[in-house]
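Novice: output the structure for:
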Amino acid sequence: MLFNSIDFAIFLPIVFILYWYLNNRNLNYQNLLIVLASYVFYGWWDWRFLLLIVISTIIDFSVGKKLKYENDHIKRKALLWTSILINLGVLGFFKYYNFFLDNFITAFSFFGMEIKSSSLNIILPVGISFYTFQTLSYTIDVYNRKLEATKDFIAFSAFVSFFPQLVAGPIERATHLLPQFYKKRSFDYSKAVDGLRQILWGLFKKIVIADNCAEYANMIFNNSADYSGSTLVLGALFFTFQIYGDFSGYSDIAIGTSRLFGFDLMRNFNFPYFSRDIAEFWRRWHISLSTWFRDYLYIPLGGSQGGIWMKVRNTFIIFIVSGFWHGANWTFIVWGALNAVYFLPLLLTKNNRNNIEVVAQGKLLPTLKECLYMFMTFSLVVFAWIFFRANNLEHAFNYIIEIFSPSIFTIPEFEDLKSVSIIIMLIGIFILIEWHGREWQYAIAKLGLNWRRSIRYMVYYSLIIAILWFGGKEQEFIYFQF
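Specialist: Presented below is the predicted three-dimensional model:
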């Protein structure tokens, strides 16, 4: 079920009314409703994959209970690895089986050995990477005694399958989200209004910015050999705003929807395109994933505490694994490695924590120096996105070669120049709104504070009109495929 669909527009109010109707009854009733609603939400794509969520839920709940009472170090580690291997095994089969098989055959054919094998027609379950990492956070935290294992199977099932963030995050930690299912929730009008406001902003990002950018990004990338370098630059820029509007828009809708039900999810995006260096970008982009890898992979490997070799090794591991998490394609691995190359000089010179505060905090405009740093960082990010979007490495390199050809100095080629101009204008307006609200949780959060009611409603109606006017080119959320 898509957030930007009629189905969800009907589904959400029904669940909302039933949920708060049960408010004065046993807390388990509300949690059970969340589980059932989440299964309906997920099963809307393909009910058969619900079995994977159920299996993951049962395994990690059972492992957590056994870890609670087990003190033998070897047995505890065996339980932990049981959870890790089963969860990652299922994820690996559905997501990476054909990738490893194809590369295995290619490697042997390089040495003149021919291996006959056939790929499987495997359908990737929606959101499997997200809920797998979420359940793993529970098992690992219980193993490390950072979290008490739960006895409440319904609450745990609700934590694993919570529909607002089930298929594309944020990837919640059990230490943050699970305890919220133990507490009685009371309806908070101001929180609900703020949630609706964030949902509206997320829909604007997705439908007006991402979906319209996607139309031209797809056209240019899918036919890149037919376009000039200048047009390819615009294609990369369109994809840059498509993926940001698409993914951060989903996160805004997820967080806003959660607030309607009395839950607080972690922030997943913090205006990443206003970053002044690549380290700041990764503190602001897909925060739930980058912090997950930091806490459960980077720090256990030694982090940045060792010598230069260890810092280099750990940096490349974290970024390459992050790239591979996104998909079974060498393009994602190169994208991750490229970001490691960007990040490493900052780490080695201990400048990776320079820009902690919001850029130009308390000011209307940034300094010239800040503008230069933001432009340089944004350019590096756009360049890396080419690998992320390309069909394969050959496509990516050909795309880049054509960009740096003399045709980059030509006028971009579009049949419908008017539509492209409108999209560029919308991106410009979007950037201005984001810049104005960069010190808040999301761009229009400030509307709920001291703005006059007439101005607030003028903004709301403008966003709704823009969504209705520029909608219609429905695109699936990019991160559903991860």
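Novice: make it CA atoms for all contacts and neighbour counts henceforth
Specialist: OK.
Novice: secondary structure element holding Asn71?
Specialist: Following DSSP states H and E, one finds Asn71 outside all helices and strands.
Novice: okay, now the residue nearest to Glu434 when sequence neighbours are not counted: neighbour count?
Specialist: Nearest non-adjacent residue to Glu434, counting by C-alpha to C-alpha, 6 or more residues apart in numbering: Ala443, 5.0 Å away. Using other C-alpha atoms under 10 Å as the criterion, Ala443 is surrounded by 22 other residues.
Novice: wouldn't Ala443 be in contact with Ile433 here?
Specialist: Yes: using C-alpha atoms under 8 Å, Ala443 is in contact with Ile433, at 6.4 Å.
Novice: strands of this structure, start to end?
Specialist: Under the criterion DSSP state E, the chain contains no strands.
Novice: for it, what's the longest helix?
Specialist: When the chain is parsed with DSSP state H, its longest helix is helix 73-110.
Novice: so which bits of that one are buried?
Specialist: 76, 79-80, 83-84, 87, 91-92, 94-99 (16 or more other C-alpha atoms under 10 Å).
Novice: from what I see, Ile289 and Ile171 are in contact.
Specialist: One correction, residue 289 is Leu, not Ile. Yes: proximity of Leu289 to Ile171 meets the contact threshold set by C-alpha under 8 Å, at 6.5 Å.
Novice: the two: who's more crowded?
Specialist: Neighbours were counted for Leu289 and for Ile171 using other C-alpha under 10 Å; Ile171 has more, 28 against 21.
Novice: picking that back up, if I look at the residue nearest to Glu434, how far off is Ala384?
Specialist: Distance from Ala443 to Ala384, counting by C-alpha to C-alpha, to the nearest Å: 25 Å.
Novice: Ile220 now?
Specialist: Between Ile220 and Ala384 the distance is 17 Å, computed by C-alpha to C-alpha.
Novice: with Asp277 instead?
Specialist: For Asp277, the distance to Ala384 (C-alpha to C-alpha) stands at 14 Å.
Novice: next, count neighbours for Gly302.
Specialist: So Gly302, with other C-alpha under 10 Å, has 13 neighbours.
Novice: gap between it and Arg173?
Specialist: Gly302 is 21 Å from Arg173, by C-alpha to C-alpha.
Novice: and what of Pro13?
Specialist: From Pro13 to Arg173 the distance is 27 Å (C-alpha to C-alpha).
Novice: structure for this one too, so we can compare:
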Amino acid sequence: MVFSSEIFLFLFLPNFLLIYYLAPMRWRSGVLLAGSYLFYAWWRIDFLGLLVLTTVWTWALGRATRASLRTGNLRRAKTMTAIGVTGCLSVLGVFKYFNFFVDSFAGLLGTTPEAMGVHWQILLPIGISFYVFQSISYLVDTYRGDADEDPSFIDFAAFIALFPQLIAGPILRYKDLADQFRHREHSLDLFTAGMQRFFIGLAKKVLLADAVAPLADLAFQNPDPTAPIAWVGALAYMLQLYFDFSGYSDMAIGLGMMMGFRFIENFDTPYASRSITEFWKRWHISLSVWLRDYLYIPIGGNRKGAARTYVNLMVVMVLGGLWHGSAWTYVLWGAWHGGWLAAERWTGLARATGTWALGRTLLIVLLGWVAFRAATLGDAVDMYAGMIGLNGFDIAQDIRFSITREMSAALGLSILVAVLEPKLKKLSFTHFQPQSGGTMTVVNTLVPTLVVTAIAMLAILRLAEQSVSPFLYFQF
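Specialist: Sure, this is the predicted structure:
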């Protein structure tokens, strides 16, 4: 089930929210769990079993770890944590990387998986990368003492399966939501703000990302793109991916607010970054924080000298690239960003400012997205060849006729929104300010409400005339 679909907007969501708010407070986690399982099973009910088994495994090993800590048996607690994390990584390894390893091994031998007797492919369960990472963070936090209370199984299972972010994040940590599972604020202001945030995300997806997608497809599906098409296609994909993924995050955060949750922000105008270091503080923030806390720091971080720091950055980013998908293109993308993170730390460019720094960063990010989007390394090379002019500078007549006015207008609008986004964020339609007591004040005015309503209507009208378009991060 996709957020940007009629069945979710007009059937699942209103009925779920009705049941959720009619239920007594003590039952709402159960309603959330049931709704999340229904949401996931809508795709394939058989893979719901894998989600449930992973949840039970993580909860049981977490309890065993906590019990060992209470008795002072640190060795057993460490063993239980290692077993739990290994089990979670095994699930990810089998379902996400088995095909990749078999294909790569066959390639090294100069043969094919079929010739080796492997005649089947494992289907990738939707959202597995996200709920496995959340499970691992819970186990590690339990061992570290950061999650010091035993959650009920219903609360924990609802956290793992939380449908607003189950499919494409943001990656949550139980220790950040534990208090919210015990007590959540429900108010009309918060619900309204969440609904506004949801529709802003829907507009990003439907009116911007989906509208520029044909331009990206046109370039990346062309075996020999000329320079203009290659650059326009790369730019279109750069915008498509951002508005698609940030739009999903907005929708997830908005849905959470409608149910009384406050999720962490996942994007902070990343295309305004002056360095790759800054970019990774603004792009997919929940993944960056996860990699820092559960991978970069444990393997040494920057505590073991400059050379080791550069190696650690490369290792983390390559593994981060591989997390996105089981293909060498993602490894290349991760290595590209890891190399630049190390180079910026070595040269001091991580602290660069000014327009030239912005342009350099955007160029590095755009070139990286080419590898990220390409189906194979060969396709990435073809795009890079086109971008440097090796395929010429003309635009074939059939391609010229394929580029409609709507595509061009969508690209121009997307560029404009991306450029103005830092200023638009300051004039946010729904403005939250944390107060000293930790509460949040929602400032709503009539004009922003009317603007968001108009945007929502445009998005829904657009949605009605196009086929369902899955979010790009569903494949990860």
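Novice: superposing both, give me the TM-score.
Specialist: With the length set by TM-score structural alignment, normalised by the length of structure 2, the two chains reach a TM-score of 0.91; 458 aligned residues with a C-alpha RMSD of 2.3 Å.
Novice: and Pro13 and Arg173 of structure 1? Which one has more around it.
Specialist: Arg173 (20 against 11).
Novice: the more buried one reaches Ser137, doesn't it?
Specialist: Yes: using C-alpha under 8 Å, Arg173 of structure 1 is in contact with Ser137, at 5.9 Å.
Novice: return every residue with contacts to both of those two.
Specialist: Here Arg173 of structure 1 and Ser137 have no joint contacts, going by C-alpha atoms under 8 Å, 6 or more residues apart in numbering.
Novice: could you pull out the helices in the stretch 251-400 of structure 2 for me?
Specialist: Listed in chain order, the helices of the stretch 251-400 of structure 2 (DSSP state H, counting those that start in this stretch) span 276-282, 285-291, 306-324, 328-347, 355-373, 377-387, 397-402.
Novice: and those as CSV, adding distance to Arg262 of structure 2?
Specialist: Formatted as CSV, the helices of the stretch 251-400 of structure 2 follow (distance: least, C-alpha to C-alpha, whole Å):
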stretch, distance to Arg262 of structure 2
helix 276-282, 18
helix 285-291, 14
helix 306-324, 25
helix 328-347, 30
helix 355-373, 30
helix 377-387, 39
helix 397-402, 43
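Novice: and those helices: which comes nearest Gly30 of structure 2?
Specialist: helix 285-291 (25.8 Å; C-alpha to C-alpha).
Novice: so that closest one aligns onto which residues of structure 1?
Specialist: Using TM-score structural alignment, the residues of structure 1 aligned to helix 285-291 of structure 2 are 287-293.
Novice: which parts of the stretch 1-150 of structure 2 are helices?
Specialist: Under DSSP H, counting those that start in this stretch, the stretch 1-150 of structure 2 gives helices at 6-7, 13-22, 28-41, 45-70, 74-108, 128-144.
Novice: can you pull the buried residues of the fourth one?
Specialist: Applying a neighbour-count criterion of 16+ other C-alpha under 10 Å, the buried positions in helix 45-70 of structure 2 are 47-48, 51, 54-55, 57-66, 68-69.
Novice: starting at the chain centroid, how far to it?
Specialist: Relative to its chain's centre, helix 45-70 of structure 2 lies at 23 Å (C-alpha atoms, centre = their mean, to the nearest Å).
Novice: tilt between that helix and helix 28-41?
Specialist: If you take axes from the mean of the first three to the mean of the last three C-alpha atoms, to 10 degrees, helix 45-70 of structure 2 sits at 140 degrees to helix 28-41.
Novice: also the second one?
Specialist: Orientation note: helix 13-22 of structure 2 sits at an angle of 160 degrees relative to helix 28-41 (the same axes, to 10 degrees).
Novice: show me what helix 13-22 of structure 2 is packed up against.
Specialist: Contacts defined by 3 or more C-alpha pairs under 8 Å, 6 or more residues apart in numbering; DSSP states H and E place helix 13-22 of structure 2 against helix 28-41.
Novice: burial count for the residue opposite Ala254 of structure 1 in structure 2 once aligned?
Specialist: For Ala254 of structure 1, the aligned position in structure 2 is Ala252, judged by TM-score structural alignment. Other residues lying near Ala252 of structure 2 total 27 when counted by other C-alpha under 10 Å.
Novice: same check, this time on the one 3 residues further on
Specialist: The burial count assigned to Leu255 of structure 2 is 27, neighbours taken as other C-alpha under 10 Å.
Novice: what of His337 of structure 2?
Specialist: Neighbours of His337 of structure 2 under the rule other C-alpha under 10 Å: 23.
Novice: that one against Met317, yeah?
Specialist: Yes: using C-alpha under 8 Å, His337 of structure 2 is in contact with Met317, at 6.7 Å.
Novice: overlap of the contact sets of the two?
Specialist: Counting by C-alpha under 8 Å, 6+ apart, His337 of structure 2 and Met317 have no shared contacts at all.
Novice: wait, Arg456 of structure 1 sits on Leu447?
Specialist: Yes: contact criterion C-alpha under 8 Å: Arg456 of structure 1 and Leu447 qualify, at 5.9 Å.
Novice: of the helices of the stretch 251-400 of structure 2, which is nearest Glu114 of structure 2?
Specialist: That would be helix 328-347 among those, by C-alpha to C-alpha, at 20.3 Å.
Novice: just give me the mean distance for the closest one relative to structure 1.
Specialist: With mean C-alpha distance after the TM-score superposition for structure 1, helix 328-347 of structure 2 departs from structure 1 by a mean of 1.0 Å once superposed.
Novice: what's in contact with that helix?
Specialist: Residues outside helix 328-347 of structure 2 that contact it (C-alpha under 8 Å, 6+ apart) are 275-277, 309-310, 313-322, 324, 349-350, 368-369, 371-372, 374-377, 380.
Novice: what sits against the aligned residue in structure 1 for Leu61 of structure 2?
Specialist: Under the alignment defined by TM-score structural alignment, Leu61 of structure 2 corresponds to Val63 in structure 1. Neighbouring residues of Val63 of structure 1 by C-alpha under 8 Å, 6+ apart: 79-80, 83, 139.
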